[in-house]
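S.K.: dropping a prediction and its sequence here:
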Amino acid sequence: MNASVIMTTYNAIEWLEKVLWGFSVQTVTDFEIIIADDGSTAETKARIDALRNLISIPIIHVWQEDHGFQKTKILNKAILAANSDYLIFTDGDCIPRKDFVETHLKYREKGYFLSGGYFKLPMHISNAISKDDIFKQRCFNADWLKANGLKSSIKILKLTASGFFAKALNALTPTKPTWNGHNASGWKADLLASNGFNEEMQYGGEDRELGERLVNMGLSSKQIRYSAICVHLDHARSYVSEETWKKNREIRAFTKVNKVTRTSNGISRD
């Protein structure tokens, strides 16, 4: 098992199924999928069980009761459930291109974590993408997306860049290689050493804070936003609040100033 792909979900069955179809057609197959479920109803479990019979990649469903937004807590449970020493993180609303896992494995290196991005789709295209569009990779094709109403933008380079051009854009982009929960990967040993995600944090920079602790530990990060490609399906965010953002910004500031390497509110309670 070369990798464990960890994805989060919460009562978004149609989006999750599209993402799982994306992982079913990867160019490499020696990985497992761990669904970190933050309290979805039994309907999600039933759909996952049905998909297990259709997808050859092993699927582990890690679930916890719904007590509000507890993404960091379910991700820590998923880390412990992983059977591989290399973990790839994404979300249950991000369909991976067929070389997504292969790219993360290609660029992995001891002493580093990898930082990818996503290409955000509007709701009407998110709804329009079919299983066949995923299998034939049409949802990553700029012409197909434009034919379905996507507005032209320089951001389309995230989908069209390849080879040397993609590497050049990775090097030249002003975007910092941070830990992005929708597209990041690292060694399980490093995540355990940092004690995983800070469970005191809810939505808003909770992924970045983990990456900041990894950097404080001495790790470096690699930018692969133009190489490891996924498309983000649109959805509402009812869990966003300014109060939570303020608290998370304070935690991140403390982490940076004090060079924190290990959270006391993570996988284990210190």
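M.R.: Cool, the structure landed.
S.K.: please count neighbours and contacts with C-alpha atoms only from this point.
M.R.: Will do.
S.K.: longest helix of the chain?
M.R.: helix 242-257 (DSSP state H).
S.K.: ok, and what's touching that one?
M.R.: With contact meaning C-alpha atoms under 8 Å, 6 or more residues apart in numbering, helix 242-257 is reached by Met201, Gln202, Tyr203, Gly204, Gly205, Glu206, Glu209, Glu212, Arg213, Asn216, Val260, Thr261.
S.K.: try it again with 10 Å
M.R.: 198, 200-206, 208-210, 212-213, 215-216, 258-263 (C-alpha atoms under 10 Å, 6 or more residues apart in numbering).
S.K.: which of those fall in helices?
M.R.: Going by DSSP H, the helices hold Glu206, Arg208, Glu209, Leu210, Glu212, Arg213, Val215, Asn216 from the contacts of helix 242-257.
S.K.: run a quick neighbour tally on the last one.
M.R.: Right, Asn216. For Asn216, the count of nearby residues is 18 (other C-alpha atoms under 10 Å).
S.K.: doesn't Ala193 make contact with it?
M.R.: No: Asn216 sits out of contact with Ala193 when judged by C-alpha atoms under 10 Å, with a separation of 11.7 Å.
S.K.: now stretch 240-259, how far from the centre of its chain.
M.R.: 21 Å (C-alpha atoms, centre = their mean, to the nearest Å).
S.K.: which parts of the longest helix of the chain are buried?
M.R.: Neighbour-count burial for helix 242-257, counted by 16 or more other C-alpha atoms under 10 Å, picks out Thr244, Trp245, Asn248, Arg249, Ile251, Arg252, Thr255, Lys256.
S.K.: farthest-apart pair in these, please.
M.R.: The span of the buried residues of helix 242-257, defined through C-alpha to C-alpha, is set by Thr244 and Lys256 at 18.4 Å.
S.K.: ok, second structure coming up, stack it against the first:
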Amino acid sequence: MPHTSVIISIYNQPKALAMSLAGYRRQSDTDFELIVADDGSDDEVRRLVDGFRAEAPFPVRHVWQENRGYRRAKIANTAVRESVGRLILLSDGDCIPHRDFVRVHRAAHRPNGFSVGGYVRIGLEESRALTPEAVARGEHERHLTPAIRRAHRWKHLHNLFYILIGKRDRPKAYGANIGVDRETYYAVNGYDENFDGFGKEDSDLRNRLRAYGAVAVSVWGKAFVFHLDHGLDDKRPSGPGRIRGDNPYYYRSHVPARCENGLVKTPPGLP
């Protein structure tokens, strides 16, 4: 049974996903399964995953739900229910992992804990110039410059301070770079599926993990993903429920550690 379950959320970005998958083939720690959590893509993504599965040195699965707008929280929970790893590692299909991405999160894994890292942004022209073959050679990692490393270390120090003083909305949560202990993810009932539409579901998960008392670990400066420009794929998410915007649900007055509409559906009035 693999130690880690990597959950990659995707919607109709096959070019980006091909490079993301190539990044997982070169991981220094291969004791993981990979589940593509598909929020309603067409068959091109399924065919890509099927082809990758035939060659990957680790288990690969594809879970899919009907396209009814942005429902990343729901499909991520579905993927987690089908996973087996003790560590749930959440990422996105438009992000290429650093070679040590899985290894760093695994080293940070602890009972009742979660780890959060950052990202390196790759511009549109640089994203277009990359290929899965180039990723296999590690060429994307040249974007991790000394200046960016210093900036990430500085953010890491900020996170350590905010964790120390108990600030609820830190460490800064980036949804493509979060590791959560499996039992702890279940304790807070996973992602809140009331986030139906783009925005804030990752921050909400972080806030509820902190409210539950989970131990926060910053891996900024250690665990990196490389975020490809959204213009890379012509089939970029669009349409109702797929537009970026602030989510008023995030700012509700009372946020319990365990959400009602998550991995397990809690009927109203029950604890």
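M.R.: Sure, I can see it. Worth saying up front: this structure is predicted, and the values here are computed from it rather than measured.
S.K.: distance of the residue most central in space within structure 1 relative to His232 of structure 1?
M.R.: Centroid-nearest residue in structure 1, with C-alpha atoms, centre = their mean: Thr90, separated by 1.5 Å. Thr90 of structure 1 sits 10 Å away from His232 of structure 1, taking C-alpha to C-alpha, to the nearest Å as the criterion.
S.K.: shared neighbours of these two, anything?
M.R.: Jointly contacting Thr90 of structure 1 and His232 under the rule C-alpha under 10 Å, 6+ apart are Val19, Pro96, Gly117, Tyr118, His182.
S.K.: re the thing from before, quick one: the longest helix of structure 1 to helix 206-216, angle?
M.R.: Note on geometry: by axes from the mean of the first three to the mean of the last three C-alpha atoms, to 10 degrees, helix 242-257 of structure 1 and helix 206-216 are set 0 degrees apart in direction.
S.K.: could you find the closest non-adjacent residue to Leu87 of structure 1?
M.R.: Counting by C-alpha to C-alpha, 6 or more residues apart in numbering, Leu87 of structure 1 lies nearest to Ser4, which is 4.9 Å off, once chain neighbours are set aside.
S.K.: for the strand or helix carrying the one you found, give me the average deviation versus structure 2.
M.R.: Of the helices and strands defined by DSSP states H and E, Ser4 of structure 1 is found in strand 3-9. Once fitted to structure 2, strand 3-9 of structure 1 is off its aligned match by 0.4 Å on average (mean C-alpha distance after the TM-score superposition for structure 1).
S.K.: tell me how far that strand lies from the chain's centre.
M.R.: Strand 3-9 of structure 1 sits 7 Å away from the centroid of its parent chain (C-alpha atoms, centre = their mean).
S.K.: that strand packs against which elements?
M.R.: helix 13-24, strand 31-37, strand 59-63, helix 71-81, strand 86-91, helix 100-107, strand 183-187 (3 or more C-alpha pairs under 10 Å, 6 or more residues apart in numbering; DSSP states H and E).
S.K.: can you put the ones you listed in a markdown table and add distance to Ser126 of structure 1?
M.R.: Output for those, formatted as a markdown table (distance: least, C-alpha to C-alpha, whole Å):
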| stretch | distance to Ser126 of structure 1 |
| --- | --- |
| helix 13-24 | 8 |
| strand 31-37 | 21 |
| strand 59-63 | 24 |
| helix 71-81 | 23 |
| strand 86-91 | 15 |
| helix 100-107 | 19 |
| strand 183-187 | 18 |
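S.K.: among the ones you listed, which comes closest to Arg52 of structure 1?
M.R.: strand 59-63 (6.7 Å).
S.K.: distance check, the residue nearest to Gly40 of structure 2 when sequence neighbours are not counted against Arg242 of structure 2.
M.R.: Nearest non-adjacent residue to Gly40 of structure 2, counting by C-alpha to C-alpha, 6+ apart: Asn67, 3.9 Å away. Asn67 of structure 2 is 11 Å from Arg242 of structure 2, where distance means C-alpha to C-alpha.
S.K.: so which of the two has more stuff around it?
M.R.: Shown here are Asn67 of structure 2 and Arg242; by other C-alpha under 10 Å, Arg242 has more neighbours (17 against 13).
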